[in-house]
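Q: One predicted model, sequence on top.
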Amino acid sequence: MTLSRIVMRLARNPGTEFADGDDHRGYTLVAPLTGDGKLDVDAFQKERALCTVRRFAPDEDAVVGRLTRRGPTWFFDYDDQSDADDEPVHRLGDHYFSVGEYVSVADEDGRLLAYKVTDVAPAD
């Protein structure tokens, strides 16, 4: 099984302070993908310890966590001891992770913000 490194950067979000987007804010995921670019649930179950997320922004230190799943809902989890910091990802399992596709992630206020996939490559 091959893991992929997926980079998503904040896209244009009209009506927010990120109306023009921000290439310096986003996420880097390490996760298994199917041949058509969706998250591979079976491979994730076998390799979940290797599936990570890194949130980056110019005004904060990068935060590293893990990709996790409860039922059909995927989360970015930064603290194993609490789920208060979990960031739910809107329909993550339905998204195609190819350059140019969009993914919505809820921020700390619960707003869904759009992120654009800007890179997909084999993980190191």
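A: Arrived safely, thanks for sending. Numbering: from 1, shown residues only.

Q: contacts and neighbour counts: CA atoms only from here.
A: Noted.

Q: What about Phe18, how many residues nearby?
A: 14 (other CA atoms under 10 Å).

Q: Wasn't it part of a helix?
A: No: assigned with DSSP: H, G, I helix; E, B strand; the rest coil, Phe18 falls outside any helix and is coil.

Q: helix/strand/coil for the residue nearest to it when sequence neighbours are not counted?
A: Leaving aside its chain neighbours, Phe18 sits nearest to Arg12 (6.4 Å; criterion: CA to CA, 6 or more residues apart in numbering). Following three-state DSSP, the label given to Arg12 is coil.

Q: Comparison target below:
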Amino acid sequence: MNWKSIRLELGQTREFPNGSASRAYLLRLPLTAEGAIDVATLDRTPEQATVRRLWPSEPDLSGHAVRRDGKLAFIARQGAAGEAFSEFDARPFNEGTILTILERGGRLLPFRVAELRAAR
């Protein structure tokens, strides 16, 4: 099984020069040995690809990760049906890698892959 639990933490920004572990995404995605998204597995079982956005000043968001227009989008279950709350270009997930996420509202934020482990 190639499903992984991934924790992304906010990287260095003007407001958070040292990043912030309390601003995070928790992902469950199928990955290849190189850390890329296993597209065949994702397409076969998309309901297993989940995401949770943790932000201390806002309610948590939960939903599913889906491929859309060559990117990975996070779709909320709460609020408007099918509303994307974040997206980013799908690149390999390796600990320490910095990914840029386009947040709802158009803000680009850096996130560091802080943890990567086998999903249960």
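A: That came in fine, so what should we check first? Please read these numbers as outputs of a predicted model, since none were measured by experiment.

Q: returning to what we had before: right, and the residue nearest to Phe18 of the first structure touches Arg25 too?
A: No: using CA atoms under 8 Å, Arg12 of the first structure makes no contact with Arg25, being 11.6 Å away.

Q: can you pull the contacts of the counterpart of Ser62 of the second structure in the first structure?
A: Here Ser62 of the second structure is matched to Val64 in the first structure, going by TM-score structural alignment. Residues in contact with Val64 of the first structure (CA atoms under 8 Å, 6 or more residues apart in numbering) are Thr52, Val53, Arg54, Arg55, Tyr78.

Q: For Val64 of the first structure, pull up the helix or strand it's in.
A: Here Val64 of the first structure, judged by DSSP states H and E, is contained in strand 60-70.

Q: In that strand, which residues are buried?
A: Going by neighbour count (16 or more other CA atoms under 10 Å), the buried part of strand 60-70 of the first structure is Val64, Gly65, Arg66, Leu67, Thr68, Arg69.

Q: One more: stretch 10-19 of the first structure?
A: Neighbour-count burial for stretch 10-19 of the first structure [16+ other CA under 10 Å]: Leu10, Ala11, Arg12, Asn13.

Q: Just send those back as CSV, with distance to Ala121 of the first structure too.
A: Shown next, in CSV, are these (distance: CA to CA, whole Å):
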residue, distance to Ala121 of the first structure
Leu10, 19
Ala11, 20
Arg12, 24
Asn13, 26
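
Q: and the two most separated of those?
A: With CA to CA as the measure, no two of the buried residues of stretch 10-19 of the first structure lie farther apart than Leu10 and Asn13, at 8.1 Å.

Q: Give me the common contacts of those two.
A: Shared contacts of Leu10 of the first structure and Asn13, defined by CA under 8 Å, 6+ apart, are found at Gly21, Leu113, Ala114.
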